[in-house]
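>>> Build me a model:
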Amino acid sequence: MSNPQAASAQQEAIETVRDLIKGIDTAMLTTRTEEGLVSRPMKTQEVEFDGDLWFLTMKDTNKYRELLQDSMVNVAYVGQSYVSIRGRAELVDDRGKIKEFWNAAYSELLDTTSDDPNLVLIKIRAETAEYWETGSKIKMVKRLFSKLTGTESETELNKTVDLDGV
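I've put the predicted structure just below:
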C-alpha cells in the first residue's frame, strides 16, 4: 500500500476491530453450502487481531468440506458491541502453527492432541467489518428517538470499515 493515508486508515480500522472483539471467547463462523448458509460457534484464538482471524477445526467436519468448496465466510462477535467480519478463509495445515495456538481447552473440546493429523487451521483474511457500539445508553436513546420520529441523529447506528485496504 503506497498511500500513507490509506495505510493509516486501514491500521486504524484494524485497531478498532481489535478493540471491539478483544476478550470475546466465542465467535459464530458462517459458511456457504449448496443448501444455504450455516453458522457454528468457534473458539477465538488468543492472538491480537491484525487483519487475520484464526480458528482450529478438524478435517473430517462439514465446515472443512464447505471451505474447500467456497472460501467466503462471515464471523460474528457479540460482546459490549456487535461485530460482523466478512472475508475469505484459507485452510492451513501447519503443525508448528497449530501447536502455537494449542491450549488445554482444545484437548477437551476436540478430544484430541495437537499432534492429530486431522487438525487444521482456518485463517480468515478479513475484508470488511461492520460494527454496532452499544456502550452508551444516551446513544441508544438518541437512536431510538431518531427511529421513532424519523429525524436525523448525530449518532450512527453502525459503521462499516474496509480492512482489506482495497
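>>> make it CA atoms for all contacts and neighbour counts henceforth
OK.
>>> Neighbours of Tyr77, how many?
Tyr77: 22 surrounding residues under other Cα atoms under 10 Å.
>>> Same check on the one 5 residues further on?
As a burial measure, the neighbour count of Tyr82 was computed by other Cα under 10 Å and equals 16.
>>> To compare with the earlier structure, here is another sequence to fold:
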Amino acid sequence: MMSTPVANHEAIEKVRDLIQGIDNAMLTTMTSQGLVSRPMKTQEVEFDGDLWFLTKKDTNKYQEMLKHPAVNVAYVGKSYVSIRGEAELLQDPSKVKEFWNAAYEKLLEVPYDDPSLILIKIKAETAEYWETGNKTKMVKTLFERLTGKESEETDLNKTVDLD
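Okay, the predicted model is just below:
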C-alpha cells in the first residue's frame, strides 16, 4: 500500500511521539530455529523513519540480520508500538562515535573506535500501535472482546505505513 507524502509524514510524527523517551526496545530477528528477541538500547536520535542500534559483529543478531534482514522492534512505554522493517548493517566509525557513551564501553567491553562495532539501521516499513491513555479501559475492552461482549471501543490499535 503506497502512502502519500503527507500521510507518511503524519505517520512518522505519530510514531516519533509514541516512542519518544523510551530508552530500550526489543529487537526481533529470525534464526534457523525461529524468532528471537533481545533488548536493545535505542539511540537518542529523533525518529525519521529509521531506527538506529549499536552492536558488535561477533554477535548472533549480526549473523541473523545478514541472513534475514526483516526485523521487528517493539517499544513499551506510554503506548505499545511494534515496528516492522528491514535492517541494514553499517560500518561507520564517525556515526558510532556520535552515538557512543560510557555505558556502551562497559556493556560492549570495547572502546568507540573498535573495528568490531557495527550500526544497525532499520528502515521502518509499518508500525502498529496501541495507545494506552486509559489502561483500565483498554483491559476492560480486551476482556469484553475475549468474552464476546460488545464494546464501545472498536479500534484498540492502528497500523500505519511508514515508507
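>>> so stretch 83-93 of the second structure matches what in the first structure?
With TM-score structural alignment applied, stretch 83-93 of the second structure matches the range 85-95 in the first structure.
>>> go on, stretch 31-50 of the second structure?
Going by TM-score structural alignment, stretch 31-50 of the second structure sits over residues 33-52 in the first structure.
>>> Residues contacting the stretch of helix or strand Val139 of the second structure belongs to, please?
For Val139 of the second structure, the host element (DSSP states H and E) is helix 135-147. For helix 135-147 of the second structure, contacts defined as Cα atoms under 8 Å, 6 or more residues apart in numbering pick out 132, 150-151, 153, 156.
>>> Just flag the most distant two among those residues.
Thr132 and Glu150 (19.8 Å; Cα to Cα).
>>> So for the two, which residue has more residues nearby?
Thr132 (16 against 10).
>>> Now do the same for the more buried one: its match in the first structure.
With TM-score structural alignment as the criterion, Thr132 of the second structure pairs with Thr134.
>>> What of Val73 of the second structure?
Checking TM-score structural alignment: Val73 of the second structure goes with Val75.
>>> give me the element its match is part of.
Using DSSP H and E, Val75 of the first structure sits in strand 72-78.
>>> one step back: with adjacent residues omitted, what lies nearest to the match of Val73 of the second structure?
Leu29 (4.6 Å; Cα to Cα, 6 or more residues apart in numbering).
>>> For the first structure, which segments are assigned as helices?
For the first structure, the helices defined by DSSP state H cover 4-21, 62-69, 95-101, 104-110, 137-149.
>>> Tell me roughly how far the second one lies from the second structure on average.
Following superposition, helix 62-69 of the first structure is found to deviate from the second structure by 0.6 Å on average (mean Cα distance after the TM-score superposition for the first structure).
>>> Show me what that helix is packed against.
Counting by 3 or more Cα pairs under 8 Å, 6 or more residues apart in numbering; DSSP states H and E, the packing neighbours recorded for helix 62-69 of the first structure are strand 26-32, strand 81-92.
>>> which other helices and strands contact the last one?
Contacts of strand 81-92 of the first structure with other secondary structure elements, assessed using 3+ Cα pairs under 8 Å, 6+ apart, are made with helix 4-21, helix 62-69, strand 72-78, strand 119-133.
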